[in-house]
Each structure stands twice: as structure tokens, then as C-alpha cells.
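Q: Test case, fold it:
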Amino acid sequence: MMENLGKLLLRISVAGLMLPHGIHKLMHGIGGVKYMLGQSGMPQFLAYGVYLGEIVAPLLMILGLYTRVSGLLIAFTMFVATAAAHAHEIFSFTKYGGLVVELNALYLFAALAVALIGPGKFRLGNQRGFWKE
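A: Alright, predicted model coming up:
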């Protein structure tokens, strides 16, 4: 029971904190994302993937539907975001000693952890298939 509560807490934490970023982009447009991608030499059409990685995937993860795929989508989104916005400072430190990209890394690795451990028992539905629990 405690293990399943931990999985639920991790899912809600990662997805619940990611979702407002996607909502903000939905309300204010993704021009900033397109600009960052263009500056880093990445194709601008990847900006629309932000909606998958910051809105669709977090909603599914919170519900416990396609949780492993959602975790991979969020992790990929964070990888691209880090590469686009912080490639030059991946190993840089803040004045307080933390990595500049530590929040990005936390989202990325927590989303990967969710993808690896699965949704737990507290989820909507009982789907099987992609990586059985």
C-alpha cells in the first residue's frame, strides 16, 4: 500500500508541477519556445510537442493512464528544453552551489523514474500492454 501511495505522490508531483508550464504556453502562445529552438538550431515545429509533453502527458500521468509513455514524453520534453535553453550552462553552477539546470534535471529524471516504476494501483483504468506492471 505504501509503495503505491509513493508512486501516486511521485506521479502527482511531476505532472502537477509540469502542467502549469503547459497551461501558460497554451494561454500565451509558444512563440518563446519557437524562438529558443530557432536559436539553438533545432526545428521550430518541435515547439508544438510542448503541448504533448506539458499538457497531455501530465494529465494522463495524473490519471494513471499511459503513465510510462507519459513519463517518457515529459522526460523527452525536458531534454529538448534543456538542450534548447541551457546547452551552454549544463555544467554551470548558481551562486548558491546548485546546478543551473537542476530543476530541468529533476523533472527529467523523476519523469524517467515514473516511466520505469509504472503507475501503481491508484490509477484510472486497468490497462495492460505497454510495459506490464
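
Q: Only C-alpha atoms from now on, for both contacts and neighbour counts.
A: Fine.

Q: for the helix or strand harbouring residue 72, packing partners?
A: According to DSSP states H and E, residue 72 maps onto helix 67-86. Applying 3 or more C-alpha pairs under 8 Å, 6 or more residues apart in numbering; DSSP states H and E, we find helix 67-86 packed against helix 31-39, helix 57-63, helix 102-117.

Q: Adding mean neighbour count, write those helices out as CSV.
A: Formatted as CSV, those follow (neighbours: other C-alpha atoms under 10 Å):
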stretch, mean neighbour count
helix 31-39, 16
helix 57-63, 24
helix 102-117, 19
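
Q: Turn the ones you listed into CSV, columns for distance to residue 19.
A: Shown next, in CSV, are these (distance: least, C-alpha to C-alpha, whole Å):
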stretch, distance to residue 19
helix 31-39, 16
helix 57-63, 6
helix 102-117, 12
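
Q: for these, which one sits closest to residue 2?
A: Closest of those to residue 2 is helix 102-117, at 14.0 Å (criterion: C-alpha to C-alpha).

Q: Now residue 110: closest residue in space that isn't a chain neighbour?
A: Spatial nearest neighbour of residue 110, excluding adjacent residues (C-alpha to C-alpha, 6 or more residues apart in numbering): residue 14 at 6.8 Å.

Q: how far away is the one you found from residue 68?
A: Going from residue 14 to residue 68 by C-alpha to C-alpha, to the nearest Å gives 13 Å.

Q: Let me see the contact set for residue 8.
A: By C-alpha atoms under 8 Å, 6 or more residues apart in numbering, the contact set of residue 8 is 119, 120, 122.

Q: quick one more, to check against the first:
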Amino acid sequence: MNRLFNTNYNHRGLDFVLLILRISIAGLMLSHGIPKLEMLLAGGEIKFMDPIGLGDTATLALAVFAEVICSVLILLGLAVRLAVLPLMITMLIAIFVAHGDEGLSEKELAIHYLLTYIVLLFAGGGRLSIDSLISQKSAKSRRGY
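A: Predicted coordinates for the structure are as follows:
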């Protein structure tokens, strides 16, 4: 019963939760990004929302970059804090532009993604990530090991 109300962090547990969070959110976002990648590579006429005036193809390419490339980086735990930034921008566009005049139920999924990306922005990838391995190696090289 005392564990239930314990406010100390279990760092191993937190690292495991960050791993699960990274894998799951990246996999879920890839399910949105892969169809966009296929649309981009199909070679036909592209009809895609263009909220910032770059053109349909350029906007679709940016969405593919965020939803596919950045999701793979998050999945691997590589440059997690940088990789969430394009995804956060994409979710903000989804919330305020793509679903701007719709109700909360239409924006809810993008809001969930955005909140998860905010957590990853502050928490990083955790110890079970490539970022952590790189950090450990650079710390050893600074100490001269």
C-alpha cells in the first residue's frame, strides 16, 4: 500500500515507459504517414491541404517528413527532442487549421499526439534509446576512457 502513494521516481520504470511510449506513438503515427508517403511516390496528381501556401506537393512532402522520417527517429530513440518538433507543428496545423472549425471530437486525436510529443520533448528518449548510447559514449570520451 505504501508503494501506491510513493512519489519517488523509479528511473528504470520511467525509462521503460518512455521506450513503450516512443515505440507506440511512432508506430501509430507511421500508420498515418505511410499512406501519405505512398501518395507522394505514386506520381499522380496530388490533392493535399496547403495551409501555408507552399503548394500541395511541398506540403505533402513536409507531412511525410514529419510523420514518417521523424517517427522512425523517435522509434529508434535518435534525436528525439528534435524529431518531435516537426510532429508538434504538424499536430498544431491539424488542430487549428485542418480541423479548426470542427468540434473537439475531430481534434481529439491530434491533441493526444501533441500532448505525447510534448512529454517526449521534455523527457527525451530515456536510457533505452540511441540518444542515451551517444550521450554515454561522449561522456566517456570527455573523461579520456
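
Q: picking that back up, just tell me which of the helices and strands packed on helix 67-86 of structure 1 ends up closest to residue 6 of structure 1.
A: Nearest of the helices and strands packed on helix 67-86 of structure 1 to residue 6 of structure 1, taken as C-alpha to C-alpha: helix 102-117 at 10.6 Å.

Q: what's that closest one aligned against in structure 2?
A: Helix 102-117 of structure 1 corresponds to residues 108-123 of structure 2 when matched by TM-score structural alignment.

Q: once aligned to structure 1, how far is the matching stretch on average?
A: Compared with structure 1 after the fit, stretch 108-123 of structure 2 shows a mean deviation of 0.8 Å (mean C-alpha distance after the TM-score superposition for structure 1).

Q: just to revisit the earlier point, which of the contacts of residue 8 of structure 1 lies at the shortest distance from residue 39 of structure 1?
A: Closest approach to residue 39 of structure 1 among these (C-alpha to C-alpha): residue 119, at 36.5 Å.

Q: before we move on, the earlier item: residue 14 and residue 68 of structure 1: which is more packed in?
A: Between residue 14 of structure 1 and residue 68, counted using other C-alpha atoms under 10 Å, residue 68 has the larger neighbour count: 25 against 22.

Q: Spit out the contact partners of the residue mapped onto the more buried one from structure 2.
A: Under the alignment by TM-score structural alignment, residue 68 of structure 1 pairs with residue 81 in structure 2. By C-alpha under 8 Å, 6+ apart, residue 81 of structure 2 lies in contact with 120, 121, 122, 124, 125.

Q: now with 6 Å?
A: Each residue near residue 81 of structure 2 by C-alpha atoms under 6 Å, 6 or more residues apart in numbering is listed here: 121, 124.

Q: For residue 105 of structure 2, see how far away it is.
A: 28 Å.

Q: do residue 50 of structure 2 as well
A: Per C-alpha to C-alpha, residue 50 of structure 2 is found 23 Å from residue 105 of structure 2.

Q: Residue 127 of structure 2 too?
A: In terms of C-alpha to C-alpha, residue 127 of structure 2 sits 35 Å off from residue 105 of structure 2.

Q: So if I had to pick from these two, which one is more boxed in?
A: With neighbours defined as other C-alpha under 10 Å, residue 127 of structure 2 and residue 105 compare such that residue 127 has more, 19 against 8.

Q: closest to residue 107 of structure 1 among the contacts of residue 8 of structure 1?
A: Distances from residue 107 of structure 1 to the contacts of residue 8 of structure 1, taken as C-alpha to C-alpha, are shortest for residue 119 (16.6 Å).

Q: where's the closest one, which helix or strand?
A: Counting by DSSP H and E, no helix or strand carries residue 119 of structure 1.

Q: Point me to the helix or strand that includes the aligned residue in structure 2 for residue 21 of structure 1.
A: Aligned by TM-score structural alignment, residue 21 of structure 1 pairs with residue 32 of structure 2. Assigned by DSSP H and E, residue 32 of structure 2 falls within helix 11-42.

Q: Now for the residue nearest to the match of residue 21 of structure 1 when sequence neighbours are not counted, how many residues are close by?
A: Excluding the flanking residues, the one nearest residue 32 of structure 2 by C-alpha to C-alpha, 6+ apart is residue 67, at 7.0 Å. For residue 67 of structure 2, the neighbour count with other C-alpha under 10 Å is 27.
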